[in-house]
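1. I would like to see how this sequence folds:
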Amino acid sequence: AAYAPGLFKIQILGRINFGYLFALSQFFVSWGLAMYYAHVANKDFDRLTRELVNELQ
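-> The predicted model follows:
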């Protein structure tokens, strides 16, 4: 926002500007990444852990 203040002042809907949408989009991207990581972790890491435990027994 400091490098392109004009971009973040562009009005989108009424008083909603690009800066607000950009800030809110970070929450959705973070949630998406967290859900993807949880999916990969549950699929791959649990399998790897089971294999390691079986190998050590």
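
2. switch to C-alpha atoms for all contacts and neighbour counts from now on
-> Will do.

3. Report the separation between the residue nearest the centre of the chain and His39.
-> Nearest residue to the geometric centre of the chain (CA atoms, centre = their mean): Ser30, 2.2 Å. Separation of Ser30 from His39 (CA to CA, to the nearest Å) stands at 14 Å.

4. Do you have the strands of this protein handy? List them.
-> In the chain, the strands defined using DSSP state E lie at 11-13, 16-17.

5. Tell me which of these sits most buried.
-> strand 16-17 (a mean of 14; mean count of other CA atoms under 10 Å).

6. Which among the strands of the chain is found nearest to Pro5?
-> Ranking the strands of the chain by proximity to Pro5 (CA to CA) places strand 16-17 first, at 11.5 Å.

7. Second chain to compare with the first, below:
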Amino acid sequence: METVLLVASVVVVLLSLAVFVAVFVLVSFVVVAAVSLVVVEATSFVLAVICLLAEVIMLLFC
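-> Just a heads-up that it's a prediction; the model follows:
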């Protein structure tokens, strides 16, 4: 009986560990996706501002 309980407890620990790892991987993937999206948006915004400034400078000096 004790061996059955031991095996059951080991299985429960392994399952909880697997669930924890899966949740951790999912959360880290979501965080990485959100951060990369924010970085891409910020980069495109900065590029648009630089292009706008270049056009204004060209209009002023031409």
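
8. about what we covered before: aligned counterpart of the residue nearest to the centre of the first structure in the second structure, please.
-> Matched to the second structure by TM-score structural alignment, Ser30 of the first structure sits across from Val21.

9. Just give me the neighbour total for the aligned partner of Lys43 of the first structure in the second structure.
-> Aligned by TM-score structural alignment, Lys43 of the first structure pairs with Ala34 of the second structure. Counted with other CA atoms under 10 Å, the neighbours of Ala34 of the second structure add up to 12.

10. Check Asn54 of the first structure too.
-> When neighbours are counted by other CA under 10 Å, Asn54 of the first structure registers 9.

11. tell me the contacts of Leu15 of the second structure?
-> By CA atoms under 8 Å, 6 or more residues apart in numbering, the contact set of Leu15 of the second structure is empty.

12. separation between it and Val21 of the second structure?
-> With CA to CA as the criterion, Leu15 of the second structure and Val21 of the second structure are 10 Å apart.

13. cool, Ser44 of the second structure as well?
-> Going from Ser44 of the second structure to Val21 of the second structure by CA to CA gives 34 Å.

14. thinking again about what came up before, could you dump the strands of the first structure into a markdown table and include distance to Ala34 of the first structure?
-> Shown next, in a markdown table, are the strands of the first structure (distance: least, CA to CA, whole Å):
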| stretch | distance to Ala34 of the first structure |
| --- | --- |
| strand 11-13 | 28 |
| strand 16-17 | 27 |
